[in-house]
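> Structure here, sequence nowhere to be found:
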C-alpha cells in the first residue's frame, strides 16, 4: 500500500478503531458479559494483526508442553473456511472442508490424541468440550484474542518481527484488527518468525517498543522457526520419488498469508524453486489448479508445500488430481530464543503444577 493511499484511508481506520475501542471499553467495564471457566484453565493464543503471525505452530508448541506436563489439553477454534456450522468435534471422518484447514492439520499432527473442536461461539464450545469424555484438563483457544466473551486464564499475543503491531495501523489503512492499545490485555507477548541469531540489542529495542502498549510486567519473548525435512503428503505420489533435499529443483505450492519465510528457508537450504503457485491464505484448491501445477512438474521434480496446505490437499474432491503428483510438506516447529521458553513456562506453571514426587 502506498503512503498516499494509507493517508487517505486513515480517517476510516480511526472510525473503525473508535468503534472497537467502545466495544473493548464495554467489556473492560463489565457492561458486556464475559465468561471465565473455573473448571479448567483456558489459554488463548491470538494476534492484533490479520493473518500470518504463526498461531498454528505456537499452539502446537503449547499443546505439546501441556502434554509433557501430564495434562489432557483440548483445542478449540472457530474453524475458519469450513462448510459446516456450530460445534463439531473433529474425527477421522472429517476434512478441512468440515472443520477448517488448521483444525484438521492439528488433529492429524497430534494423531487423534488431542480433542480438536470448532465452534463460532467459543463460550458454548468450551462448555461442550468440558462435557466430552474424558474431559480436558486445559483448553487452548486458537485465534481468540478479539473474542472477548471468554475471559482466559492466560492471554498470549503474537506479533511478527518483520510486521510488528506497534508499527502497523488499524484496517483499512493497515492490517490491525484493533488498535495497538489492545496489547494491554496480553499476559505474554511473543515476537515470532525471528532470525535465529537475533541479537540481544535488537531484542531490547523491540521489547522497548512493545512496552509502550503492553503492561510493564508482561514478558516479551522471541521465537524462531525450525524447518524439518520434507514429509510425504498422504494420497499423493510422494512415495514414488525420494524426498527433495537441498540442491533439488522443486515446485512450491502455498496458500498461506506469509510465504516469504518459507521461501527464505528453501533458498538458504539450497532448493531451487522452478515454479511457485501462490494463493491467498486458506485458499480452497480446485482440481483445475492442481492439474495446472502438475503440468509444470517435470520428471523427478517434487512439489513442496506447507503442512496447512497439505491438510487442504487431502480433500476427497482433489483425490484424483493429486494422486499422481509427488507432494511433500515442510514441517515447522517453534524454538524460543534466549530464556523465552523458561519464562513462558514460569507463567504457565501456577496453572499446571507438576505432581509431587514421593
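Sure thing, it's come through. Here the structure is a predicted model, which means the values were calculated and not measured. Residues are numbered from 1 along each chain as shown.
> When you work out contacts or count neighbours from here on, use the C-alpha atoms and nothing else.
OK.
> Can you get me the start-to-end distance on stretch 136-150?
17 Å (CA to CA, to the nearest Å).
> Run the chain-centre distance for it.
13 Å (CA atoms, centre = their mean, to the nearest Å).
> second one coming, line it up with the first:
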C-alpha cells in the first residue's frame, strides 16, 4: 500500500460506511429493486477491474446460447452513445464499448445491449419482438436497482477480496460482506496446477456460507493468433520480433505468454480509446513487425491503419475442477426459473 493510499484511509472508512448504508437500505427494501420473471444472472466483483469478467460472460454464453435465447446487458464503459442501444450491423466499439462489441462479433446468435440503467435495459430487451429467455448482466454486482435471480462473484487469485480494503486505500467498491449476496464465487486467474490443499485454504479464508459454492478457474490462452485474413500458431511466432500492445487492467500475463527478449511491449489504460497519436506511436514502434494485442483492444483497432499487421490472442476461462457441477447449477437455475 503506497503512502498516498495510507493517507486516504479516513476516506476509505467513510466510503465503506456510505456503501454499507446503501446496501442496508436495499436489503431492507427501503430502496427499490426490480425483479424480473425471467432468469437474470449478474456477474461482477467487489474490486475495481481485472478479475476476468469478459471470459466468464463468454463461458456462460457458450453454455446457454445453444439451449436458450440469451441477451447480454452491459453498461458500455467509455462508449460514445447514450441510453439503451441494441447491437446491430451498424454498431462498433465506440457505440457499444469494447467488451459488448466483442460479444456481438463473437456470438451472432445472441442479443447484445448496453444501458447504464440496467432496469431500463432489461425492460427494453423484453419489449423486443424476439425477447430473450435469459439475461446476463455484465459487471452489475453493485447495481442493486435490479434484483438478479443469480449472482456470480469473481475474485482474482492474486488479489482476493478478503485481503483487500475499501477505496481509495484499497480497491474494493464495497465491503467484503457484499460477498454474502453471491450464489457462486469464482476465483479467477489461478495457476493451472492449484492444489486441493490451497483451494481448501482459500475456501476457509473467504468464510463462505454453507449455501455458497466456490470454483477455481485459470485463463487459457489460444494456440493461435488471429488477423484480418489469417491465423498463425503461437509457437511459430514466439521467437520472431514483434510488438505487443495491451489496454487492459492487468496485462502482464498476456505479455508473458507471447514475449521474447526481442519484443517490445506497449501498455495503455484499461478500455483505452486509441487516438491518432497512439496509432502513430504504435506504427513507428512496429515498423514492419506483427502487432499482437488482446481481443478487447483488437475490436477498437481492427479498422485502423494498423489492420494489415494487427493480430489478437483469444482467451477463455477454464475450470480447474468441478466444471460439470458449475454447469449443472447454472442450467438448473435457468430451467427452474423459466418453468415457474
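Okay, I see it. Keep in mind the model is a prediction, meaning the values are calculated, not measured.
> The aligned residue in the first structure for residue 283 of the second structure: neighbour count?
Mapped onto the first structure by TM-score structural alignment, residue 283 of the second structure lines up with residue 294. When counting by other CA atoms under 10 Å, one arrives at 17 neighbours for residue 294 of the first structure.
> Secondary structure of residue 294 of the first structure: a helix, I assume?
Yes - counting by DSSP: H, G, I helix; E, B strand; the rest coil, residue 294 of the first structure is located in a helix.
> which residues sit against the longest helix along the second structure?
When the second structure is parsed with DSSP state H, its longest helix is helix 9-27. Residues from elsewhere that reach helix 9-27 of the second structure (CA atoms under 8 Å, 6 or more residues apart in numbering): 31-33, 144, 165-170, 174-175.
> now swap in stretch 192-203 of the second structure and tell me
214, 216-218, 320.
> Repeat that for stretch 216-223 of the second structure.
Residues outside stretch 216-223 of the second structure that contact it (CA under 8 Å, 6+ apart): 186-192, 199, 233-235, 313-321.
> how about residue 273 of the second structure, what's its partner in the first structure?
Counting by TM-score structural alignment, residue 273 of the second structure lines up with residue 284 in the first structure.
> list the contacts for that match?
Counting by CA under 8 Å, 6+ apart, residue 284 of the first structure touches residue 312.
> any idea how far it is from residue 253 of the first structure?
For residue 284 of the first structure, the distance to residue 253 of the first structure - CA to CA - is 12 Å.
> Ok, residue 149 of the first structure next?
For residue 149 of the first structure, the distance to residue 253 of the first structure equals 37 Å [CA to CA].
> Looking at the two now, which is surrounded by more residues?
The neighbour comparison of residue 149 of the first structure against residue 253 (other CA under 10 Å) goes to residue 253, with 23 against 16.
> In three-state terms, label the counterpart of that one in the second structure for me.
Matched to the second structure by TM-score structural alignment, residue 253 of the first structure sits across from residue 245. Under three-state DSSP, residue 245 of the second structure falls in the strand class.
> my read: residue 245 of the second structure touches residue 267, true?
Yes - with contact defined as CA atoms under 8 Å, residue 245 of the second structure reaches residue 267; the gap is 5.8 Å.
> Find residues that contact each of those two.
By CA under 8 Å, 6+ apart, no residue touches both residue 245 of the second structure and residue 267.
> sorry, back to before: what about burial for the contacts of stretch 216-223 of the second structure, which qualify?
Buried positions within the contacts of stretch 216-223 of the second structure, assessed by neighbour count (16 or more other CA atoms under 10 Å), are 186-190, 199, 234, 313-320.
> Tell me which residues touch the residue nearest to residue 34 of the second structure when sequence neighbours are not counted, please.
In space, and not counting its chain neighbours, residue 34 of the second structure is closest to residue 146: 4.8 Å by CA to CA, 6 or more residues apart in numbering. Residue 146 of the second structure makes contacts with 33-35, 118-119, as judged by CA under 8 Å, 6+ apart.
> I'm done for today, thanks for sticking with me.
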